[in-house]
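Visitor: predicted coordinates and the sequence they were generated for:
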Amino acid sequence: MRGFPRGRVAMTWVGISIALVGALGYALGAALQQFEAVTEGASLKLMRRPRWWLGGVIGFTGASLHAVALSFAPLVAVQPISVATLVFAVPLAAMLHGRKAHRAEIVGSAAVAVGLLGLLLLVPSHAVTPHMTGREAFGFLGCVGLVVLVTHLAGRRARGPAKALVLSVAAGAVTASVSTFVRVVGGNFGGEWANLLSWFTLAVPVLLICAVVLLQKSYEVGYFGIAYAGVQVVDPITSILAGALLLDEAMPSGWSNVLPALLAGALMVWGTLTLGRLAPDHKASDHKASDHKASDHKASDHKASDHKASDHKASERGTSGHTASDRYGAGHESLDRKTSGRKAPALSPGAVPAVFPESSADSAPARAAETEPVPGSAPAPAPAPASGSVQVTP
């Protein structure tokens, strides 16, 4: 009989160890996905990022280890460690962004974790088989969809930490719907595979994809601490409310639980506000885009300056060519004016006028000067006739 308590304690420590590894894995996966969401944005580009997929695999492994830990240790021992993932995730995210975690981040995340743990410990244990009708399920999904719609509209107007918190509320509500449907499907399994063939099972992956998309949207803002804290708080609280209202699970009652619940809620609110005062992690994609735009702007300016220089050179060439042609034309015009303004010299009897080709206009004045008789000199004799020609005298 003495060996049984020791064996049970050993199993509990095994469960705690598994839960600790699972919490670290879940925190690391969330930090990796947040880093990629901030860098690339919450878009389909994340599907081409190996680090984002690695974060998803690590996070899924951490959640699976949490479920395994519950088979070795009681919920009271495992739940505090799973809630502490926020304390692990914030320093890991800061390390990925190349900085150290601020003291306010550690204190704020610890306050949220302690407040959430205190609130969860007030929930009594239950052993009720979960059952949900189709009408209740559609009503629950309608409420979750309304929360997502309202938070989406509010997130379009919000900025900074308020936007991260609002989007995390939507992600937490959808994540709670996944947990609720998984609880219903798993509770009614009973070893019969045919029980899994229901629309509840088909709704789980669809809701899971929606939760992942909304979670990346909240990560994209840059306030990882407040986004992760919002999901960690909204998910269990919504699950508890859904369990109490739809699955007939027990809720904490009595005035003795009111004061601890209020203290736990106040601690969570204070921790969330502390995380919201911190500066966000800057988007590396914005810096890259701005640098790329600046380089493109410089290149376009350089091309424009080169284009202007070439146009200026071309205009100078055109101007110089035009000036030369103008000068050439002006010279011809002045020469024509001189030659046209001068009177033809009177030829003496027997003088033969010189005939010049029209193309040699520039040498016309010189040749015309050669035909002018010098005053006081005898007229030039007529040229001798060529051989074989007949000279005709008047």
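Guide: Sure, I can see it.
Visitor: from here on, contacts and neighbour counts on C-alpha atoms
Guide: Will do.
Visitor: neighbours around S179, how many?
Guide: Neighbour count for S179, taken as other C-alpha atoms under 10 Å: 20.
Visitor: not counting its neighbours along the chain, what's nearest it?
Guide: S239 (7.0 Å; C-alpha to C-alpha, 6 or more residues apart in numbering).
Visitor: not counting its own residues, what contacts the helix or strand hosting that neighbour?
Guide: In the assignment (DSSP states H and E), S239 maps to helix 224-246. Contacts with helix 224-246, where a contact means C-alpha atoms under 8 Å, 6 or more residues apart in numbering, come from 34, 83, 86, 90, 93, 105, 109, 112, 116, 131-132, 136, 140, 161, 164-165, 167-169, 171-177, 179-180, 218-219, 249-251, 272, 275-276, 280.
Visitor: one more to weigh against that first structure:
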Amino acid sequence: MDTGTALVIAVPAAVLGAAGFGLASAAQQRATKEVAVTPTLSPRLIVELLARPMWLLGLVATVVALALQIVALAFGPLAVVQPVLVTGVAFAAVFSAILQGRHPDPLILLGALCCTAGLSAFLLLARPTVGPAHDQFDLLAALPLTVFLTVLVIGCLAYAAAVQHSSRVLALALATGVLYGVTAGLTKIITSQLRVGLDEPFRHPVLYVVCVIGPIGFLLSQNTFQQGQLVAPAVAVITSVDPVVGVLIGAGWLGEQIDSSPALLAGECLAALVLIGSIALITARGTWLLHHRLDAPQPALIPLSRAGRPIAG
């Protein structure tokens, strides 16, 4: 299949997958507020959420989105699919507002769109080129990045466990994004192995690693949604870190080459600043909205008679 035809399949699948992830994030974040707070990575949270219809809606959306992501990764490179999936942060902001019966906040939506634009520009400027083989990777060559990502996840979890500041939610989101990025990178390897034969993935450890890391990342995302007051900041961090880790995996594990010329590096730095600024805007605006709603005076309750008429007083 030629590149143009492959992208005709990959890009729409990635857009629909992003919409699915956005709906899933909004629905799951809403559902996690309806159950008791559980310790980080406690399976009890999933057990309690299984009784919540809103969470089940999010679960169905997640499954559909994952299937679409696999289709997109099977036909398109990480460098194309992952930037499109970043639009999930904008979808999440819109769906979250709809589920709460209100209009999306313009500044949060602007921040989500800028976040999408900044990260997409960063990844497109990096322009990774496909390596010689995507169906396997050199374990020894992958060791440095593996150690770095492992330390990063453990550090985020330790920070979240040690502090009570609101930044702990961003640490959980960062760890979730790393696990999602690793899962996406390994899924790319699995889709390449499927081209060899349907039984090929079962001959390699990658599939079994995904079966462990994937559920851990999903459970951690539910902790993140439950412990955060608003969905947009957490989703912005997760959807930003996910593709960046995917690109690092493409370069460090799959042999993809990243363009590092001075001009492009300058553009990548500018795009990164836009991305960071967008996340800061979403977080600051979300915090302001939360405090504004909490501080807003509540309407006074008017006593009613048995007939349902107000009692004069």
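Guide: The structure has been received and is ready for your questions. Small disclaimer: the values here were computed from a predicted structure and weren't measured.
Visitor: for the helix ranked longest in structure 2, packing partners?
Guide: The residue-count maximum for a helix in structure 2 (DSSP state H) belongs to helix 262-295. With contacts defined as 3 or more C-alpha pairs under 8 Å, 6 or more residues apart in numbering; DSSP states H and E, the packing partners of helix 262-295 of structure 2 are helix 106-126, helix 231-252.
Visitor: hmm, back to that, so what corresponds to the residue nearest to S179 of structure 1 in structure 2?
Guide: Under the alignment (TM-score structural alignment), S239 of structure 1 maps onto G246 of structure 2.
Visitor: over to L278 of structure 1?
Guide: Mapped onto structure 2 by TM-score structural alignment, L278 of structure 1 lines up with R285.
Visitor: how many residues are close by its match?
Guide: Counted with other C-alpha under 10 Å, the neighbours of R285 of structure 2 add up to 18.
Visitor: how about it, nearest residue that isn't a chain neighbour?
Guide: If the residues on either side of it in the chain are set aside, R285 of structure 2 comes closest to I108, at 6.6 Å by C-alpha to C-alpha, 6+ apart.
Visitor: what sits against the one you found?
Guide: Contact analysis of I108 of structure 2 by C-alpha under 8 Å, 6+ apart lists 93, 232, 281-282, 285-286.
Visitor: which of these are retained in structure 1?
Guide: Retained in structure 1 by both residues aligned by TM-score structural alignment, their matches' C-alpha atoms under 8 Å are the following of these: 93, 232, 281-282, 285.
Visitor: mind picking the two most distant members of those residues?
Guide: Across those, no pair lies farther apart than A93 and L281, at 13.5 Å, counting by C-alpha to C-alpha.
Visitor: which of the two has more neighbours?
Guide: In this view A93 of structure 2 and L281 are compared by other C-alpha under 10 Å, and A93 has more residues nearby, 28 against 20.
Visitor: nearest spatial neighbour of the more buried one, chain-adjacent residues omitted?
Guide: According to C-alpha to C-alpha, 6+ apart, the nearest residue to A93 of structure 2 is A232 (5.7 Å).
Visitor: mind checking what that neighbour lines up with in structure 1?
Guide: Structural correspondence for A232 of structure 2 with respect to structure 1 (TM-score structural alignment): G225.
Visitor: count of neighbours near its match?
Guide: G225 of structure 1 has 31 neighbours, counted by other C-alpha under 10 Å.
Visitor: what does P106 of structure 2 give?
Guide: 10.
Visitor: among the helices and strands packed on helix 262-295 of structure 2, which is nearest C269 of structure 2?
Guide: Among those, the nearest to C269 of structure 2 by C-alpha to C-alpha is helix 106-126 (7.8 Å).
Visitor: identify the residues contacting Q79 of structure 1.
Guide: By C-alpha under 8 Å, 6+ apart, Q79 of structure 1 lies in contact with L117.
Visitor: secondary structure class of it, three-state.
Guide: Classification of Q79 of structure 1 by DSSP: H, G, I helix; E, B strand; the rest coil places it in helix.
Visitor: for it, give its distance to A113 of structure 1.
Guide: Remark: distance between Q79 of structure 1 and A113 of structure 1 (C-alpha to C-alpha, to the nearest Å) = 11 Å.
Visitor: cool, and H302 of structure 1?
Guide: From H302 of structure 1 over to A113 of structure 1 the distance is 56 Å, taken as C-alpha to C-alpha.
Visitor: ok, these two, which is more surrounded?
Guide: The residue with more neighbours, out of H302 of structure 1 and A113, is A113; 27 against 12, by other C-alpha under 10 Å.
Visitor: return the residue of structure 2 aligned against that one.
Guide: Checking TM-score structural alignment: A113 of structure 1 goes with T116.
Visitor: check contacts around that match.
Guide: Neighbouring residues of T116 of structure 2 by C-alpha under 8 Å, 6+ apart: 83, 86-87, 89-90, 275.
Visitor: where's it relative to V241 of structure 2, distance?
Guide: Using C-alpha to C-alpha, T116 of structure 2 is found at 12 Å from V241 of structure 2.
Visitor: what do you get for G286 of structure 2?
Guide: Counting by C-alpha to C-alpha, the separation of G286 of structure 2 from V241 of structure 2 is 19 Å.
Visitor: again with G4 of structure 2
Guide: To V241 of structure 2, G4 of structure 2 is 28 Å away according to C-alpha to C-alpha.
Visitor: if you count surrounding residues, which of these two has more?
Guide: More neighbours surround V241 than the other of G4 of structure 2 and V241, with 22 against 10 (other C-alpha under 10 Å).
Visitor: re earlier: check the gap between the match of A232 of structure 2 and D311 of structure 1 for me.
Guide: According to C-alpha to C-alpha, G225 of structure 1 and D311 of structure 1 sit 57 Å apart.
Visitor: again with P130 of structure 1
Guide: 81 Å.
Visitor: likewise C210 of structure 1?
Guide: Distance, C210 of structure 1 to D311 of structure 1, using C-alpha to C-alpha: 57 Å.
Visitor: and V107 of structure 1, by the same measure?
Guide: In this structure, V107 of structure 1 and D311 of structure 1 are 65 Å apart, going by C-alpha to C-alpha.
Visitor: looking at the two, which has the bigger crowd around it?
Guide: V107 (15 against 12).
Visitor: wait, what's in contact with the more buried one?
Guide: V107 of structure 1 is in contact with G271, counting by C-alpha under 8 Å, 6+ apart.
Visitor: re the thing from before, which of the contacts of helix 224-246 of structure 1 fall in strands?
Guide: Among the contacts of helix 224-246 of structure 1, no residue falls in strands (DSSP state E).
Visitor: now, those that are in helices?
Guide: 34, 83, 86, 90, 93, 105, 109, 112, 116, 136, 140, 161, 164-165, 167-169, 171-177, 179-180, 218-219, 272, 275-276.
Visitor: appreciated, that's everything.
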